[in-house]
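Participant: Please find the sequence and the predicted model below.
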Amino acid sequence: MVKQREPIIAIATPYGESAIGMIRISGLGVLEKVKKYVRTKGEIKPRYAHFFALLDEDGQVLDEGVLIYYKSPASYTGEDMIEMCLHGNPLILKRALELFLKEGIRLAEPGEFTKRAFLNGKLDMTQAEAVADLINAKTDLARKVAIRQLQGELSKYVNSLREKLIQLLAYVEADIEFSEQDIPTISREEILQVLKEVQNSIETLMSTVKAGELLRKGINLAIVGKPNVGKSSLFNALLGRERAIVTEVPGTTRDFLSEELHMEGVPINLIDTAGIRETEDVVESIGVKRSIDSINSADMVLFVVDASKPLEKDDWDVYNLVKQRDHIKVLNKVDLGLDPSIAKIFPDGVRVSAKMGDGMQDLKKVMLEKLGVFGYEGMKVYVSARHAQLLKKSLEIIEPLIHSLEKQDISPEILALELREALVYLDEMVGAITTEDVLSAIFSRFCIGK
């Protein structure tokens, strides 16, 4: 049942000058509150685009635009809702906002329109989360994934698992309720079959979490090494353009540079760092410290050495900083020759010439393999860290249950109890049950006006 809550308002377009700026209002009695400041030709009808004049407190025209009224429940939020398209001057939008705030319409919280859509059953939780993913998508693949989730692909998958457990629970509870009557029951083998199907499906979903997090958030990838090993040349080669200054002078890069790179649909924040070495130069030492900080905050590191020369103490000092982290060894400058000692020390190093472009495809392939990126297009849905945590909890109930049933029968009462608990986590995933803390955590990352 749709609930009409207190009216809320927000500017739904980004701040700044633009052709159009939108104001969105939703909640109880919004049409009556808006009519005071709106002039149209005739009655405002639901789902019609009305040319209108927006008036100030003195009845003077502030702006002209288009107004659409959505009557509950046929709106995004499920409530009565109005969208005003005005000229995108921040002064106009600010004045319009002030007018309606004076009428007792409250400023919306981040994501509150989508939160109301969820509470009114217009979206389930996974679809609501997909709205934020779609807005924040940095690559075309991330957009495609978010659209699939918004269209209910993940919901269908999870709901099919829920349905299997619910039907199984119904059989078990019937067995408890009518144990003395001659009605059909479900065998232990049939119970095991259903539980194993659910187990396999959950494991398949959980295997997508790394890909899902990469697509949603991207990764920080730092290029590190001592001075003059070709880090900036590698940075430029990966980007495919001259972004960093490249010279033969050691220590040219005094601070880090960062640029966004897209590889196979994964957004990568590529960081070119200052060469790490002991130095008395105050400015260079600050750059070295920032390089070390980049190593500590990076999800992956490209450790670069000059492969044409034997390793030096500075190389080993840098390697000791990265060896415990997720890293790839890059043997650069192979166009100048490959020192035999380096080939022995780092046999798994990727041989490249950033200057000439040799080996760059091999390096990208290794990077993608390290990230576990291959095959993303073949998947339809990818779970988030929140989803994976709930799936893991459900699996932690199902797996021991399978092991126990394989050895012996379990009383229907205990089986029913375990099945209900496994269902709780799947219910929470799609929002069939929620807490206010969970809702706040999810919708707080939305922008205001969505």
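Facilitator: Looks like it arrived, so ask away.
Participant: Every contact and neighbour count from this point should use C-alpha atoms.
Facilitator: Fine.
Participant: In the stretch 251-400 of the chain, mark out all the helices, start to finish.
Facilitator: In the stretch 251-400 of the chain, the segments counted as helices under DSSP state H, counting those that start in this stretch are 282-297, 313-322, 340-345, 360-371, 385-407.
Participant: my guess is residue 86 contacts residue 64, does it?
Facilitator: Yes - using C-alpha atoms under 8 Å, residue 86 is in contact with residue 64, at 6.4 Å.
Participant: Looking only at neighbour counts, state which of these two leads.
Facilitator: Applying other C-alpha atoms under 10 Å to residue 86 and residue 64 shows that residue 86 carries more neighbours, namely 23 against 17.
Participant: chain center to stretch 119-134: distance?
Facilitator: Computed by C-alpha atoms, centre = their mean, to the nearest Å, the separation of stretch 119-134 from the middle of its chain amounts to 13 Å.
Participant: Can you show me the helices along the stretch 1-150 of the chain?
Facilitator: 30-35, 90-102, 112-119, 125-136, 140-150.
Participant: so when I look at residue 213, I'm seeing a strand, right?
Facilitator: No - according to DSSP: H, G, I helix; E, B strand; the rest coil, residue 213 belongs to no strand; its state is helix.
Participant: can you pull the contacts of residue 77?
Facilitator: Taking C-alpha atoms under 8 Å, 6 or more residues apart in numbering as the contact definition, residue 77 lies against 26, 113, 114, 115, 116, 117, 118, 120, 122.
Participant: Can you tell me how far the closest residue in space to residue 5 that isn't next to it in sequence is from residue 442?
Facilitator: Nearest non-adjacent residue to residue 5, counting by C-alpha to C-alpha, 6 or more residues apart in numbering: residue 27, 5.2 Å away. According to C-alpha to C-alpha, to the nearest Å, residue 27 and residue 442 sit 21 Å apart.
Participant: Comparing those two, which residue is more hemmed in?
Facilitator: Of the pair residue 27 and residue 442, residue 27 is the one with more neighbours under other C-alpha under 10 Å, namely 23 against 17.
Participant: Pull the number of nearby residues for the nearest residue to residue 229 once chain neighbours are set aside.
Facilitator: Spatially, and ignoring its direct neighbours in sequence, residue 229 is nearest to residue 306 (4.8 Å; C-alpha to C-alpha, 6+ apart). Residue 306 has 27 neighbours, counted by other C-alpha under 10 Å.
Participant: show me the contacts for residue 306.
Facilitator: 229, 230, 331, 332, 333.
Participant: for comparison:
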Amino acid sequence: MDTIFALASAQGKAGVAVIRVSGPLAHDASAQLCGRKIPLRGTTLRTLRDDKGDPLDQALVLTFAAPNSFTGENVVEFQTHGSNAVVSAVLDALSKIDGLRLADPGEFTRRALENGQLDLAQVEGLADLIDAETEAQRKQAHAVLSGGLGQLAERWRRDLIRAASLIEVTIDFADEDVPVDVTPEVTALLAGVQNDLERECQGVVIAERIRHGFEVAIVGAPNVGKSTLLNVLAGREAAITSEYAGTTRDVIEVRMDLGGLPVTLLDTAGLRETEDHVEGIGIALARKRAEDADLRVFLVEADEALDVVMQVGDIRLLPKADERQKSENSISGLTGHGVDQLVSHVSSVLKARSANVGIATRQRHQDTMKTALLSLTSATDILQRGPEFYEIAAEDMRSAIRSLEMLVGRVDVENLLDEIFLSFCLGK
């Protein structure tokens, strides 16, 4: 196994930079840079030197002995001053040590997976935690990184192994009198796992929204103040505003944090009949994006018909409150009337939807759990046919167990690994 090294903190000038080394020669490499051996586990302050003995920097050196490290290997971390020159000099010195090479993107985390320090779901949780921008994303990623999904999968797997074992005992003693009918216990075990899987599958849709962001579309006729409202919500001039109808031709997106939830606001083209080909394309796109959004804010008059169907949870407001008698259901981006109430309303609706989120967070998780569900549904149906079909039911249970093992990366996931680890930065 090669010994690898890379900058583990962000690129660019900073107060502190962290350079990580992992592998069998990690401690030997630290001894060369520090001029003498340091404890296999601990923290020391040392002056780092190059191969000519010239000082590079004074660094805090953290050492970890296998298997008690992030990668499960011997690991050394150099906390240096964060200038580009210092980082380059230390990386150059490490590159000149025999047996060391620069790590590939995500290679430290891949070694953690291969050495049993993390399961595949935890790796995905770590990637999400690194990318987290809001509190909801942080909490969700941390739950997965902490092993929550792996613990669930292990409990399901344990119950299914128990159920399959009971059935197989019945098969083995088919010619003898088995004193206990195992069908009720097996059926109960399968039903418990099925209920959990169905609940987690339903929660994936919301979990994906938390990962990527909810979409909230501002919809209405031309020149009702949609772009002005977007700019106020964004706190900057994200969209061009004017008194001329049809100014917005494309969907303008602004990403923001609303109550800890990631939200992308969509300013759509004004909905109206037009002979302008380009504007017509923008209006068609606006309708499509509005229909696909998680929530719509309609700026329309009381008697105005809607071109987009209003769905449960959508918000309907009177536009341009600055030009009319103000009311609770009116809003103005120009004066700010009703803006705080809108933000509160949108946040409460999305938080209510987020309450049903589970621990599974990705489409891959949902696909794997649905495959397990199909196998369990088949096993439950076959059990009702009688003992002569138990062998088929047992095989369905084993198929469900294999699906759950794929969920946490125990089997058949090699084709996923390259794609997952390429999303990591070089030092992770």
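Facilitator: That came through fine. Keep in mind that what you see is a predicted model, and the values were worked out from it rather than measured.
Participant: Superposed, what's their TM-score?
Facilitator: The TM-score (TM-score structural alignment, normalised by the length of the second structure) is 0.84; 419 aligned residues with a C-alpha RMSD of 3.5 Å.
Participant: re the thing from before, any chance of a markdown table for the helices of the stretch 251-400 of the first structure, columns distance to residue 239 of the first structure?
Facilitator: Formatted as a markdown table, the helices of the stretch 251-400 of the first structure follow (distance: least, C-alpha to C-alpha, whole Å):
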| stretch | distance to residue 239 of the first structure |
| --- | --- |
| helix 282-297 | 19 |
| helix 313-322 | 23 |
| helix 340-345 | 27 |
| helix 360-371 | 11 |
| helix 385-407 | 29 |
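Participant: Residue 195 of the first structure: which of these is closest?
Facilitator: Each of the helices of the stretch 251-400 of the first structure has some distance to residue 195 of the first structure by C-alpha to C-alpha; the shortest is helix 385-407, at 6.9 Å.
Participant: what residues does the closest one touch?
Facilitator: 188, 192, 195-196, 199, 202, 205-206, 209, 213, 410, 415, 418-419, 421-426, 428-429.
Participant: Any of these buried? List them.
Facilitator: In those, burial by neighbour count holds for 192, 195, 199, 202, 205-206, 209, 213, 415, 418-419, 422-426, 428-429, counting by 16 or more other C-alpha atoms under 10 Å.
Participant: before we move on, back to that, what residue of the second structure matches up with the residue nearest to residue 5 of the first structure?
Facilitator: With the correspondence set by TM-score structural alignment, residue 27 of the first structure lines up against residue 23 in the second structure.
Participant: One more: residue 80 of the first structure?
Facilitator: By TM-score structural alignment, residue 80 of the first structure lines up with residue 74 in the second structure.
Participant: got the contact list for its match?
Facilitator: Applying C-alpha under 8 Å, 6+ apart, the residues near residue 74 of the second structure are 22, 23, 24, 25, 26, 27, 63, 64, 65, 66, 67.
Participant: Just the element for residue 416 of the second structure, please.
Facilitator: helix 414-421 (DSSP states H and E).
Participant: Work out the gap between that helix and the centre of the chain.
Facilitator: Centroid separation for helix 414-421 of the second structure versus its chain: 16 Å, with C-alpha atoms, centre = their mean.
Participant: Can you tell me what residue 423 of the second structure aligns to in the first structure?
Facilitator: By TM-score structural alignment, residue 423 of the second structure lines up with residue 445.
Participant: ditto for residue 83 of the second structure
Facilitator: By TM-score structural alignment, residue 83 of the second structure lines up with residue 89 in the first structure.
Participant: Counting neighbours, what do you get for that match?
Facilitator: 15.
Participant: ok, the closest residue to it other than its chain neighbours to residue 424 of the first structure distance?
Facilitator: Spatial nearest neighbour of residue 89 of the first structure, chain neighbours left out: residue 17 (5.1 Å); criterion: C-alpha to C-alpha, 6+ apart. Per C-alpha to C-alpha, residue 17 of the first structure is found 47 Å from residue 424 of the first structure.
Participant: I'd say residue 265 of the first structure and residue 144 touch.
Facilitator: No - the criterion here is C-alpha under 8 Å, and residue 265 of the first structure misses it with residue 144 at 10.0 Å.
Participant: between those two, which one's more packed in?
Facilitator: Under the neighbour definition other C-alpha under 10 Å, residue 265 of the first structure and residue 144 were set side by side, and residue 265 has more, 19 against 16.
Participant: Can you tell me what the more buried one aligns to in the second structure?
Facilitator: With TM-score structural alignment as the criterion, residue 265 of the first structure matches residue 260.
Participant: Pull the contacting residues for the residue minimising distance to the centre of the second structure.
Facilitator: Centroid-nearest residue in the second structure: residue 128, 4.0 Å away (criterion: C-alpha atoms, centre = their mean). Counting by C-alpha under 8 Å, 6+ apart, residue 128 of the second structure touches 137, 138, 141, 211.
Participant: what's the single longest helix in the first structure?
Facilitator: As assigned by DSSP state H, the longest helix anywhere in the first structure is helix 153-177.
Participant: post-alignment, it versus the second structure, mean distance?
Facilitator: Average distance, helix 153-177 of the first structure versus aligned residues of the second structure after superposition (mean C-alpha distance after the TM-score superposition for the first structure): 1.4 Å.
Participant: That helix: what's the following helix or strand?
Facilitator: That would be, after helix 153-177 of the first structure and using DSSP H and E, helix 188-206.
Participant: which residues in the second structure does that next one align to?
Facilitator: The aligned range for helix 188-206 of the first structure is 183-201, by TM-score structural alignment.
Participant: Residues contacting the matching stretch, please?
Facilitator: Taking C-alpha under 8 Å, 6+ apart as the rule, stretch 183-201 of the second structure contacts 156, 159-160, 163-164, 166-167, 357-360, 366, 369-370, 373, 376-377, 380, 383.
Participant: What's the average distance for that stretch when superposed on the first structure?
Facilitator: Averaged out, stretch 183-201 of the second structure is 1.3 Å away (mean C-alpha distance after the TM-score superposition for the first structure).
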